[in-house]
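Student: Everything below, folded, please.
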Amino acid sequence: MGEQSMRVGVAAITVAAVALTLAGCTGKTTGETPPRAGTSPGFTPGAPGAGDPYFPTYGNGGYDVAGYDLKLKYDPASGRLQGTATVSATATQDLSSLNFDLAHLTTSRVTVDGQAATAKADKNELVVTPAAGIAKGRAFTVVVEYGGVPKALVNPALGEGGWMRTKDGGFAVGQPESASTWFPVNDHPRDKATLKLAMTVPDGVEAISNGVPGPRETADGWTTWTWTEAKPMASYLATVVIGQYRVQSTTHAGKPMVVAVPESLPKDGPAAKSLALTGEVADFLATKFGPYPFDSYGGVVIDDPRVGFALETQSRPVYGDVFFRSRPDATVVAHELAHQWYGDSVAITRWQDIWLNEGFATYAEWLWQEHQGERTVEQSFERVYRGFNWEVPTGDPGANRIFGDAVYQRGSMLVHALRRTIGDGPFFALLQSWPTEHRDGNVTTEQFIAAAEKASGKDLDAFFQGWLLGKTQQPKP
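Tutor: Predicted coordinates:
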């Protein structure tokens, strides 16, 4: 997410998904005849909750998604979204039924491997019962035809997130959950998957999403925009932004660079000038974190009072215009681009470990500010350290405080304290080896501690115990 001070009370909410690692999946059947669901011993429903320590009822179990292929149409005049989602997955148990997260939308037809399936809505869950049981380890494909008027979900502590309608379109953005408001999904970082989107909108309306842009086709007053994110992505990082936008498509380092700014904002205003620095900031961060991990670059600005934050949507961060109202500012750009390494390519396994995302992204702000000659990293550390409230632990802030100072600012102080403790050589080597070794995967705090100890050759248990879980001021290393 963007700078923490802009996020409190505006962040999105959460639904979670499966607690399983990504498995390759072709979506093809094996040719074998599976047992009938409900008649064969051992075939049971997938769990209706993923068991995340902070959000245990969110998400689903029993399968692992490899990819989502969405063919959708959105009418800004009516606010209606409709289309088809094709979900390629692999069973991780003998499944008699499985759940998807799907909020406020209605299904009209569901098939599993081409055979009609029973589908039942249960609040914000879609329960799918295939004609036959799906054996553990078997690849399968679910096709869901659905539609309705999407809308956001609201969490009393974290705010609203997901689909939000605008006068000229709409957008889907939010953390830790938003995808379930516009397609059937396992909405948890542990179940990363690829995304293909073909979004059809009225001619003259833009539709921007993640990944590499594809060809656009126009017919009968409608234009279909296509996007492909071929690298595994946590579902909360999926976005689509629809409306009146100035879209600039170029290349950077041999990869597509797509930035979009609303027509409601000045053509050469602070927002446009800030996004124009995307390539420069990404190149600087690559000197710290290693090669940029995705196939495209970019960013999108949203001019809407409901978006007082920025989100690291994969390969194309989304920024509320609140960051750019007075002058160009690449600090938030550095934060969201740092997430492309820390949080996107390398995603957390449980929401409790969100400091692994936000601590490093905030530290990237400090590095960028030092690079720009604004203040040194040491000065940034001292400014936060003085007078900080240490009562909330970084490593276990609680579900309602995952976007608080303990995660962002104390998390960044932890990163700098680690640098002081192990020295610049091992520290900057770790900054690159961590995202390289875990690229496209999921991690835990325990894994990071082990990596830091390996890089430094030091026992860091006491250091991390204090900085992650201590509730009093930690001594400066």
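Student: can we go C-alpha only for contacts and neighbour counts from here?
Tutor: OK.
Student: Which helix or strand lies directly C-terminal to the helix or strand harbouring Leu414?
Tutor: The secondary structure element spanning Leu414 is helix 405-422 (assigned by DSSP states H and E). Reading on from helix 405-422 to the C-terminus, the next helix or strand found by DSSP H and E is helix 424-437.
Student: contacts for whatever helix or strand Ala451 lives in?
Tutor: Assigned by DSSP H and E, Ala451 belongs to helix 445-456. Contacting residues not belonging to helix 445-456 are listed as 353, 356, 422, 426-427, 429-430, 434, 459-461, 464 [C-alpha atoms under 8 Å, 6 or more residues apart in numbering].
Student: most neighbours, which of those residues?
Tutor: Ranked by the number of neighbours (other C-alpha atoms under 10 Å), these place Leu356 first, at 27 neighbours.
Student: before we move on, what SS does that one have?
Tutor: When the structure is reduced to helix, strand and coil (DSSP: H, G, I helix; E, B strand; the rest coil), Leu356 reads as helix.
Student: still on that earlier bit, contacts made by the helix holding Leu414 with the rest, please.
Tutor: Applying C-alpha under 8 Å, 6+ apart, the external contacts of helix 405-422 come out as 4, 354-356, 358-363, 381, 384-385, 390, 392-395, 397, 427, 456, 458, 467-468, 476-477.
Student: got the contact list for the residue lying closest to Thr250 once chain neighbours are set aside?
Tutor: On the basis of C-alpha to C-alpha, 6 or more residues apart in numbering, the spatially nearest residue to Thr250 that is not a chain neighbour turns out to be Met257, at 5.1 Å. Contact partners of Met257, counting by C-alpha under 8 Å, 6+ apart, are 248-251, 296-298.
Student: I'd like the structure of this one too, to check against the first:
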Amino acid sequence: MSRSAPVVPAAALLTVALALTLTSCTGGGGEAGAARGSAGLRDPYFPRLGNGGYDASHYALTLDYDPEADASLRGTAVITARATRDLASFNLDLKGLDVEAVAVDGVTARWKRAGQELTVTPERGLDDGETFRTTVRYSGTPETLTDPDGSREGWLPTADGALALGEPAGSMAWFPGNHHPSDKAAYDLTVTVPEGLRAVSNGELTGESTRDGRTTFSWRTAEPMASYVATLAIGEFEIRRSTVGGRSTRLPVYVAVDPSQVEESRAVLGRIPEVVRWAEGNFGPYPFSSTGAIVDRPGDSAYALETQNRPVFPGAPDLSLLVHELAHQWYGDSVTPKSWRDMWLNEGFATYAEWLWEEDHGGDSAQEVFDALYEGDHFADAASNEAVWDFPPARPPSAARISDSPVYERGAMVLHKVREAVGDDAFFELIRGWAAAHRHGNADTADFTAYAEKFAEEAAPGADLTPVWDDWLYGDGKPPLA
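Tutor: You can find the predicted model right below:
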């Protein structure tokens, strides 16, 4: 993710108020001795997000949306998952929208609602290790959600359609699921909209057909994806297709641009292949089967987001922002945090990628950017320069601050101190190895520090990373320079 202003990041975070009203329908019960899956994964900042007792592997979403006909969304979600314990019931995250029917393996199931929780009780209990499919039919007007820092996510109406953004939990505003970054899955998305509009999502476009004034688009994301980087953009778009050569053999580039942004964005989006090739040289092979971008109108959202395969931008991005969001495809989308406490592993890496790009293309070196931040000369105002030291990047004080400046700038400074400690050659080998070791998986801060220490023992004998972790990653205040 990136910020709507150069100083303070507009995060995509969420506090959900739990409603007290329960809605239920009839059905059967679970097997004796089975348990209820937990209604949250106890994330340090969003404890109600996600659900325990199962691991989702695939979402098949079929949606129908007409922005001019009461802006109502009709959907069917088929969620394939594997039980990780004996289950009498389990939960899905779904905010708003009306549930019409729920079935498990084709058999009608009981369900009830409480705030964002949809509790499903299948006719029979599920055994540990069993694969099952849950079908939820739903409809209604999707909600725009407000994060703890005041930014907006979920379903964002636009002048010609809608834009769905999900960090950290906005995706539950438009489909039910296990909406925590630790549970990644493949996706098939089929969306029907009025003829003349387009529906753009993650992955590859596998089908497009028009009938009776309605056009259906089918998208497939085969690589595992966290729900917070799933997106759907509905509206009028100019489509540009190209490929990336070099290390990635004919990697498809699919770009969707609002007509009002076509000319302004043409030059910078034309550099996507160049940026991807450069990033592969630093971070390793591109982790997905396509790349690109979605550019909507300024004001449709207040921030850019690293939605998988093709980041979303509110208006034409500058080159630095493009580099930032494409770097997230490695760090954030492929290597995804285990919890929202680990945001610096996303934003620190993507911010440092901006520094590396400048260093390699005639701008300030990473050392010069580091020095300017340390000396308080990086930002135009003193308050912003001081904000870098508000808290350690691995310990944000609240959900409202997990995308504040320390997570971005000081997170990047942590990486620069690692680079100083191990040397350039070892550092770039380290960050490439980190991306490869956790490709399409999840990792937390402890995983990173353990990986870096083990790597340093072999590749940079004598390098001491303990002061980096103690002073720069976990330490309070402004660390002294060694």
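Student: Tell me which helix or strand Ala164 of structure 2 sits in.
Tutor: For Ala164 of structure 2, the enclosing helix or strand under DSSP H and E is strand 161-165.
Student: what's the closest of the contacts of helix 445-456 of structure 1 to Gly51 of structure 1?
Tutor: Nearest to Gly51 of structure 1 among those: Asp353, at 14.7 Å, using C-alpha to C-alpha.
Student: what does Ile354 of structure 1 align to in structure 2?
Tutor: Residue correspondence, TM-score structural alignment: Ile354 of structure 1 in this structure matches Met343 in structure 2.
Student: does Leu197 of structure 1 sit in a helix, a strand or a coil?
Tutor: Local secondary structure at Leu197 of structure 1 is given as strand here, using three-state DSSP.
Student: Quick check: it touching Leu70?
Tutor: Yes: contact criterion C-alpha atoms under 8 Å: Leu197 of structure 1 and Leu70 qualify, at 4.8 Å.
Student: picking up where we left off before, quick one: map the residue nearest to Thr250 of structure 1 onto structure 2.
Tutor: Alignment of Met257 of structure 1 against structure 2 is given by TM-score structural alignment, with Val253 as its counterpart.
Student: wait, is its match part of a strand?
Tutor: Yes: with three-state DSSP as the criterion, Val253 of structure 2 is assigned to a strand.
Student: What does Arg386 of structure 1 correspond to in structure 2?
Tutor: Aligned against structure 2 by TM-score structural alignment, Arg386 of structure 1 finds its counterpart in Glu375.
Student: Just give the number of residues close to that match.
Tutor: By other C-alpha under 10 Å, 11 other residues sit near Glu375 of structure 2.
Student: Just tell me what Asp203 of structure 1 corresponds to in structure 2.
Tutor: Asp203 of structure 1 maps onto Glu195 in structure 2 when the alignment is built from TM-score structural alignment.
Student: Which residue, other than its chain neighbours, is closest to its match?
Tutor: What sits nearest to Glu195 of structure 2 in space, not counting adjacent residues and going by C-alpha to C-alpha, 6+ apart, is Arg214, at 4.7 Å.
Student: count of residues packed around the one you found?
Tutor: When neighbours are counted by other C-alpha under 10 Å, Arg214 of structure 2 registers 16.
Student: again, but for Thr44 of structure 1
Tutor: Other residues lying near Thr44 of structure 1 total 18 when counted by other C-alpha under 10 Å.
Student: State the distance from the counterpart of it in structure 2 to Arg85 of structure 2.
Tutor: Matched to structure 2 by TM-score structural alignment, Thr44 of structure 1 sits across from Ala35. Counting by C-alpha to C-alpha, to the nearest Å, the separation of Ala35 of structure 2 from Arg85 of structure 2 is 8 Å.
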